[in-house]
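Colleague: pasting a predicted model and its sequence here:
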Amino acid sequence: MILQKYQLMATAAAGIEALVGKELRQLGYEAKVENGRVRFTGDMRDILTTNLWLRTADRIKIIVGEFPARTFDELFENTTALPWEEFLPVDAEFPVEGRSHHSQLHNVPSVQAIVKKAIVQRLSRVYHRRTRLPETGNLFPLEVAINKDQVMLTLDTTGESLFKRGYRKNKGGAPLKENMAAALVMLAHWFPDNPFVDPVCGSGTIPIEAALLGHNIAPGINRAFACEQWVNLTPAGLFDDVRDEADDKADYDVKLDIHGYDIDQNMVEIAEENCRAAGLTHDITFKQLALKDWRTDKCNGVIVANPPYGERLSDHAAVHELYRQMGELYRPLTTWSKYILTADLEFEKYYGAKATKRRKLYNGALRTDLFQFWGHKDRSKFRTVR
């Protein structure tokens, strides 16, 4: 059966769009990276595949239409002209979310109402409805986004954001989203045959994302997506086939050397609970340990850390002392690479060394920098797993 092709986009947090584009290309798609999103094309098989596999994206959306509009009449007419019946069955529930930036149509509730009215008119005409559409069926989440008078109407195939993998049963006071944690692991260029350490692991998100990557486990394998209920668009059995293919690609035999440490025993227990929920109990070792007390004689490892920023959980003096401890402990580990995410732009001053590279990222709305200290790998050494 030939499936309908759609214009698609993967949305992403500012600063990691290029990673999403790289992931899409690795999956075999042509990708165009833009601010906050990456465009590509695909059918329903591709939609589920990308929902299952993209580690750093937020959502996969179908682009139903794009057009300029500076008046409500233009918005209504152009929305009505789109083939909504190709997406929405007669009983579809289709709430419309909205946002607008730097545009003539800046009243978002009015924009949402006009788009909703236009879609209702189109569907009522096509389905020969003289009464109100029931909206008792499956959910089809729509969004109207206007930027500089350019309208984009999209259908969200994901449902809850892709960062909600389903394994995080508990969390600490300042949790890092799962897709941001995956981005940090990917930016660290870690290979599964090398040691991996998170010295301030909190609820364990970064080590868990590393283990999922190390085993080539699709991050969305244990959750559902909105599009799986769209029987009008999907041949029977398609989603089961795609999930089975994803599961077959996982390599559970890879031996991983991943450790997560935290000074708070309660957080260690939360990390262990989340690890069990992810099915990775035997792949990650969590332990209560202060950062300053960690030692290693291993080579060629990677440290990825999301320490307190000062703005979040601790006072500035305590955080700066933690950064000094990091520098004293990590600088002698010349074969190890270290990746530290913080909103403190003076991090290098307290760490005691200039980063090899800095990368601007956003942890939610908070500007952060990823300070990267690249190690010099000792090719003569092989890791010894303990």
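Modeller: Thanks, I have it. Numbering: from 1, shown residues only.

Colleague: make it CA atoms for all contacts and neighbour counts henceforth
Modeller: Noted.

Colleague: if I pick residue 304, what's in contact with it?
Modeller: Contacts for residue 304 (CA atoms under 8 Å, 6 or more residues apart in numbering) come out as 184-185, 188, 196-199, 206, 338-340.

Colleague: just give me the closest of these to residue 113.
Modeller: Closest approach between those and residue 113, by CA to CA: residue 184, at 39.7 Å.

Colleague: how many residues are close by the closest one?
Modeller: Neighbourhood size, residue 184 [other CA atoms under 10 Å]: 25.

Colleague: now it: how far from residue 151?
Modeller: Separation of residue 184 from residue 151 (CA to CA, to the nearest Å): 33 Å.

Colleague: I'd like the contacts of residue 304 as TSV, with distance to residue 98 and secondary structure appended.
Modeller: Output for the contacts of residue 304, formatted as TSV (distance: CA to CA, whole Å; DSSP: H, G, I helix; E, B strand; the rest coil):
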residue	distance to residue 98	secondary structure
184	30	helix
185	33	helix
188	36	coil
196	42	strand
197	41	strand
198	39	strand
199	41	coil
206	32	helix
338	40	strand
339	37	strand
340	36	strand
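
Colleague: adding distance to residue 145, write the residues you listed out as JSON lines.
Modeller: As requested, the contacts of residue 304 are exported to JSON lines (distance: CA to CA, whole Å):
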{"residue": "184", "distance to residue 145": "29"}
{"residue": "185", "distance to residue 145": "31"}
{"residue": "188", "distance to residue 145": "34"}
{"residue": "196", "distance to residue 145": "41"}
{"residue": "197", "distance to residue 145": "41"}
{"residue": "198", "distance to residue 145": "38"}
{"residue": "199", "distance to residue 145": "41"}
{"residue": "206", "distance to residue 145": "32"}
{"residue": "338", "distance to residue 145": "39"}
{"residue": "339", "distance to residue 145": "35"}
{"residue": "340", "distance to residue 145": "34"}
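
Colleague: put this next to the first one:
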Amino acid sequence: MNKYFITCPRGLEQVTANDINQYLEKKYKIDKGGVAFEASQDAMYRINLYSRTGMYVLKELCSFNASNDKTLYKICKNFKWSKLIDVNQTFSLKSKINSSFFKNSNFTTLKIKDAIVDSIKNELGDRPSIDKHNPDVRIFIMINHSKVKLYLDTTGKPLFRRGYRTKIHKAALNETMAAGLVLLSDWNKKDDFYDIMCGSGTIAIEAALIAYNIPPGILRDFYAFQKFSDYNPTLWKSILEEAKKNINFDNPVQINGSDLIKKNIHLALDSIGKLNLEDKIRFSVKDFNDFSPRNKKGTIIINPPYGERIGEQFNLNQLYKKLGDKFKTDCAGHDVFVFTGNLSLIKKIGLRSKRKIILKNGTIDCRLVYYPIQSGSFQ
């Protein structure tokens, strides 16, 4: 068993913990921006494959206290880096520092880099090179006040890089956040699902991956742990085979996405083609004003423009008012969720919300606002 930390978007820590808990033998611990846990090699492989809201699965290398550069350098240099990084390999460092002792994060990161290469040179007679773009080994540094933790990245490219998108829509929602919205909605995977402003289809696609029990990493061809000295290809192959067997396309649920812009729908169709979901998600070119649900119950999740990225070109006040009118008039019996980074625009919807969940989309403070639409409630 080793100690790990899985990073995730802020606000999705509990969702992430719930998502990975089935693979754990011991209780997890939630922290800001992630979840700490202990796991076997098998569980680490599975969490990389199955985590829907995680970003990186990091293996803890060491943890210590330091309050100055000299102590930091000394302890880092004493770690046996030569067992982890060979002189012919490249490595990179990524840091997250919140400390009054280490106020210059660039200098602190450089100090740890010097300690690593000096340690390896002392042991092996030469030093490895830095490669920021495609390193053999990725080291993550987390410093909170005087507490220093160094991690080895087991993931590689972040887990939101599912592999089904070749072209990125300029306002596309991160896949991990999209999956988080679906999980936060408590959608039962049986009632109809809609995104009536779907863009390139990320929310609807993530809903389908959840509904059909498709691992989000099923299309990925590489994880960082596959370069580790203790990599077990037989174990990894068996996990992949098991995952494919557990995909269940018998679920008769209807998942729908629509958008006014034809190019967006083309992007969505291209993505579901890679996942062989062409007959599982209905994408169509449609103005949300023309939307009407097929049945009396369902879940609607939308991420309308909110003044960042492409949103400035719209009359957003009027847009949000029309959304509220559409929900009130045509969506009785449905659970509606609106994800936005503009709190003032939410008021324009004109409906009484039941819950507002605080989330962070990159650097933007956002809310997922829940409206249970009942006939006559908002007349």
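Modeller: That came through fine. What you are looking at is a predicted structure, and each value in this text was computed from that prediction instead of being measured.

Colleague: so after superposing, what's the score?
Modeller: After superposition, the two chains reach a TM-score (TM-score structural alignment, normalised by the length of structure 2) of 0.91; 370 aligned residues with a CA RMSD of 2.3 Å.

Colleague: list just the nearest of the contacts of residue 304 of structure 1 to residue 134 of structure 1.
Modeller: Nearest member of the contacts of residue 304 of structure 1 to residue 134 of structure 1, counting by CA to CA, is residue 206, at 44.2 Å.

Colleague: leaving out chain neighbours, which residue sits closest to the closest one?
Modeller: residue 181 (5.0 Å; CA to CA, 6 or more residues apart in numbering).

Colleague: ok, longest helix in structure 2?
Modeller: Counting residues, the longest helix found in structure 2 (DSSP state H) is helix 105-124.

Colleague: with structure 1 overlaid, report how far the helix or strand following it is off on average.
Modeller: Later in the chain than helix 105-124 of structure 2, the nearest helix or strand by DSSP states H and E is strand 129-130. Average distance, strand 129-130 of structure 2 versus aligned residues of structure 1 after superposition (mean CA distance after the TM-score superposition for structure 1): 7.8 Å.

Colleague: where does the next helix or strand after strand 129-130 of structure 2 end up in structure 1?
Modeller: Using DSSP H and E, the helix or strand that follows strand 129-130 of structure 2 towards the C-terminus is strand 137-144. Taken onto structure 1 by TM-score structural alignment, strand 137-144 of structure 2 occupies residues 140-147 there.

Colleague: how distant is the matching stretch from the center of its chain?
Modeller: Put simply, stretch 140-147 of structure 1 sits 20 Å off its chain's centre (CA atoms, centre = their mean, to the nearest Å).

Colleague: just checking, what packs against the one helix or strand residue 324 of structure 2 maps to?
Modeller: Using DSSP H and E, residue 324 of structure 2 maps to helix 316-330. Of the remaining helices and strands, those touching helix 316-330 of structure 2 by 3 or more CA pairs under 8 Å, 6 or more residues apart in numbering; DSSP states H and E are helix 343-349.

Colleague: what sits up against the helix it packs on?
Modeller: The contact list for helix 343-349 of structure 2, computed with CA under 8 Å, 6+ apart, reads 306, 316-318, 320-325, 340, 366-367.

Colleague: let's see 6 Å
Modeller: 320-321, 324 (CA atoms under 6 Å, 6 or more residues apart in numbering).

Colleague: same question for stretch 180-187 of structure 2.
Modeller: Contacts for stretch 180-187 of structure 2 (CA under 6 Å, 6+ apart): residue 53.

Colleague: give me the distance from that stretch to the chain's centre.
Modeller: Put simply, stretch 180-187 of structure 2 sits 13 Å off its chain's centre (CA atoms, centre = their mean).

Colleague: what of stretch 123-134 of structure 1?
Modeller: 38 Å.

Colleague: so which residue of structure 1 lies furthest out from the middle?
Modeller: Residue distances from the centre of structure 1 (CA atoms, centre = their mean) peak at residue 130, which lies 42.7 Å from the mean C-alpha position.

Colleague: tell me which residue of structure 2 lines up with that residue.
Modeller: In structure 2, residue 130 of structure 1 lands on residue 125 (TM-score structural alignment).

Colleague: residue 106 of structure 1 too?
Modeller: When structure 2 is aligned by TM-score structural alignment, residue 106 of structure 1 is paired with residue 103.
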